[in-house]
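Participant: Sequence and predicted structure, then a few things I'm wondering about:
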Amino acid sequence: MKKEIIIIGGGIIGLCCAYYLQQDGHQVTIVDKSDISSGASFVNAGYITPSHIIPLAAPGMITKGLKWMLNSSSPFYIKPRLEADFLKWSWLFKKSATAKNVARSIPKIKEINLLSRELYVDMQNSGDFDFHLERKGLLMCYQTDKEGEAEWNMGKLAIEEGLHVENLTKSAVKKLEPNIDFNIKGAIYFDSDAHMTPTNFMPQMIAFLKQKGVQFYTNEPISDLQYEKEKIVAVQTSKRTLKADEFVLSAGTWSSILAKKLRIQLPLQAGKGYRIDVTESTGITMPTILAEAKVAVTPMQGFTRFAGTMELGGINHKINPKRVKAIANAAETFYNGLKIPENSIANAACGLRPCSPDGLPYIGKTQYYQNLTVATGHAMMGWSLGPATGKLVSELIGVKPTSMKLEGFEVERFRFAQFKDLKI
């Protein structure tokens, strides 16, 4: 049955939800507080990552976070602050950072990534788009034996999950990147991964959706959500009231703020990431993560992108020059002879990733509102999981069997979390 559907948020998740919902014949409207030309969906590394099977909430992350808290240029930086939402999120993160959580999460993360990769390919083959998508795999380059051992342990876990992974020497890496002089000891190679150019895909998707009749209301922040009993009836923007049959909440980090208006607990923190784009030729052809520095390197259409860091410092778009410079320094350390131009550093941009406490996204319905579907909390995998999330949302709204089981992605999985031991 055709429905009127409002999607709150026009990032990669919201656009992919719109893509599959309009395919099902629904009338879709997207509302976004921005003009949908910047943010995490535009500045990410463009990775499709079945290799990234370990959630952010993993053993050892608390210790690393405390260690790196003293270093504002570290790969993972937490800005301590006495805010109730942040302290609750931190408490839930600590409880989730266990081996049990990792073991439970690995098959789910792998499955949804593989689903998404195939859906991107389907989009590319549809004839509706002409976007950049390559499957060349991913190199995890390391400079120390300790890091190499840790990365290979990750690789062996991926092999157990059926992914093809190789432990490469420096000379073997050279065969994949013959024009690059690496300062590394070796690399772990994941055949499963692909990469894209987000700034190429996003405008194409927006233009396609408009052509298909999807309505866009941009630069319109939502001030209120109106509900009656078990149904949302309308959203109030800065300019208008919009009614619909179904609502999708995919507003990234801002989803938790809007969820509060509906009395829904949706723990999220903004994980800020930065990118530097270099338009000059670098010779880099392989997507690569510089393991010790946690910097992602992506050969995109017309430029090379260097992206990284996870900064938990609240919702803001302030550029920290130290963190940007750390990305540039790491790149120059791993690639002998590479020099990141000063104008590229000066033009660095950032985006906010919505991070859940356990490292898994929120995808599904809520017990309170029968016509609300939530799709957020994807952290560093938002780009990778866009199509899969959109497909699953369309299946939920259409009351169809879902392409995969949604256990672990429940929207209200922290609803019964007890904070009595947390002093705020």
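Facilitator: Everything's here; your move. Numbers count the residues shown, from 1 in each chain.
Participant: Could you use CA atoms for every contact and neighbour count after this?
Facilitator: Fine.
Participant: give the contact list for L114.
Facilitator: Contact analysis of L114 by Cα atoms under 8 Å, 6 or more residues apart in numbering lists P50.
Participant: here comes the other one, which I'd like you to weigh against the first:
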Amino acid sequence: MSKRVIIIGGGIVGLCSAYFLQKEGHEVVIIDKSDMTSGASFVNAGYITPSHIVPLASPGMIAKGIKMMFNSASPFYMKPRWDIEFFKWSWYFHKSSTKEKVARAIPVIKEVNVLSRELFQFIKASGDLGDFQLERKGLLMLYKTKEAYLHEKEVADKASFLGLEVSELDQKQLARLEPNVAIDAKGAIHYECDGHTTPTQFMPKMLDHLRKVGVEIRLNEEVVDLKVKDNHIQEVQTSKGNYTADEVVLAAGSWSGKIARKINLDLPLQGGKGYSINVARPTGISIPAILMESNMAVTPMQGFTRFAGTMEFSGLNDHIRKERAVAIAKGAHSFYPTVDINDNEIANAKTGLRPVSPDGLPYIGRSNKLKNLTFATGHAMMGWSLGPVTGKLVSEIIGDRNTVMDIKAFSPDRRF
């Protein structure tokens, strides 16, 4: 049965939800508070990462964050501030960072990422978006120290056990794989299972397609309230008007928790700010990489190379700390000594807020309290990678069909 669906949020998750809902015959409206040309869905590393099997909430992360708290240039930065929601989230994060919980999360993360990788291929093969970059060159985990190698080797062994394609490269093998750029690293673990895209290419193409097939897109329109009656959302009120729908999807990224509180729903969520710098000059880099000791990502995209990284918890703002952008430039040069990111490129650094749940797993599913509300948020650093599969799951939930995988681990009502 066709339904009228309002999607709050126009990032990768919102657009992919609209894509699959429209294909099933639903009438879809997307409402976004921005003009949908910036934010996390545009400035991320573009990774499709079955290899990212370990959630952000893992043993030692809180201690690392506290240690780095007073260094605003550190890769994992938590700005000291009085914020009850942040304190509560931090406590839940701490409770989630156990070996047992991480072990339970790993196979789930692997499964959902592999499904999403297949759905990226489905979108590409459909021709709906025309041509866009979708490559499967894998991901290099570059390391300088034995400590970093041993840390990643442990993850690689788990990934291999789960059936993902992984190999180890020494310096000579690395040079053969990346012959056009000097790399200062002892070696790499190569996750051949991974792929990558160009977000600034994919997002406009998806928007154009959705408009062509009749999806209504409301830009620069902020949701100010939700009216509830009889355990249903009756009306979505925005800065420009009021809307009714059979179903509502909350895919507002880092702002999802704030919107949920308007209807007395507790959705522990924090915005984790990431930075990226684009270098349009040739760099010689052809394979995506994570520079382990620098805690940053590098992606060869369509027309430029993107250097991205950092996780900054400092509230819902788009303030750019220059020292963090400079740290990315220095980290890149440390591993690629012939690559110099200049002052102008640093000055043009962009940021985006990634919605981070306390346990590093997304919120995907219906609310137990409101019968016509579906959550699709909280993906942390996997938002881009999991966009298509989240959209597919949302369409199955709203279509009252069995989901392509068990989503109990993603329940928005789970306890921490």
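Facilitator: Received the coordinates, thanks. Since this is a predicted model, take the numbers as computed values, not measurements.
Participant: Quick check: which element contains the nearest residue to F216 of structure 1 once chain neighbours are set aside?
Facilitator: Of all residues not flanking F216 of structure 1 in the chain, I30 sits nearest, at 4.9 Å (Cα to Cα, 6 or more residues apart in numbering). I30 of structure 1 belongs to strand 27-31 when elements are defined using DSSP states H and E.
Participant: so that strand aligns onto which residues of structure 2?
Facilitator: Counting by TM-score structural alignment, strand 27-31 of structure 1 pairs with residues 27-31 of structure 2.
Participant: Tell me the spacing between V54 of structure 2 and G387 of structure 2.
Facilitator: Using Cα to Cα, to the nearest Å, V54 of structure 2 is found at 18 Å from G387 of structure 2.
Participant: Give me the more crowded residue out of those two.
Facilitator: Per other Cα atoms under 10 Å, whichever of V54 of structure 2 and G387 has more neighbours is G387, with 27 against 18.
Participant: so that one sits in a helix?
Facilitator: Yes. Counting by DSSP: H, G, I helix; E, B strand; the rest coil, G387 of structure 2 is part of a helix.
Participant: Which residue, other than its chain neighbours, is closest to it?
Facilitator: In space, and not counting its chain neighbours, G387 of structure 2 is closest to V13: 4.6 Å by Cα to Cα, 6+ apart.
Participant: Average separation of whichever strand or helix holds that neighbour from the aligned part of structure 1, please.
Facilitator: If you go by DSSP H and E, V13 of structure 2 is part of helix 12-23. If you overlay the two and look at helix 12-23 of structure 2, the average distance to its match in structure 1 is 0.3 Å (mean Cα distance after the TM-score superposition for structure 1).
Participant: mean deviation of the top helix by length along structure 2 from structure 1?
Facilitator: Scanning structure 2 for the helix with the most residues, using DSSP state H, yields helix 99-126. Helix 99-126 of structure 2: mean distance to aligned residues in structure 1 after superposition is 0.5 Å, counting by mean Cα distance after the TM-score superposition for structure 1.
Participant: Just checking the distance from that helix to the centre of its chain.
Facilitator: Chain-centre distance of helix 99-126 of structure 2: 13 Å, with Cα atoms, centre = their mean, to the nearest Å.
Participant: Now do the helix or strand that it is followed by: which elements does it pack against?
Facilitator: Scanning forward in sequence from helix 99-126 of structure 2 by DSSP H and E, the next helix or strand is strand 134-135. Packing partners of strand 134-135 of structure 2 (3 or more Cα pairs under 8 Å, 6 or more residues apart in numbering; DSSP states H and E): helix 99-126, strand 195-197.
Participant: Let me see the ranges of the strands in the stretch 51-200 of structure 2.
Facilitator: Ranges of strands in the stretch 51-200 of structure 2, per DSSP state E, counting those that start in this stretch, are 76-78, 134-135, 139-143, 166-170, 187-191, 195-197.
Participant: Now the second one on structure 1. Mean distance?
Facilitator: Looking back up the chat, that one is strand 134-135 of structure 2. Compared with structure 1 after fitting, strand 134-135 of structure 2 has a mean deviation of 0.4 Å; criterion: mean Cα distance after the TM-score superposition for structure 1.
Participant: residue range for that strand in structure 1?
Facilitator: The aligned range for strand 134-135 of structure 2 in structure 1 is 133-134, by TM-score structural alignment.
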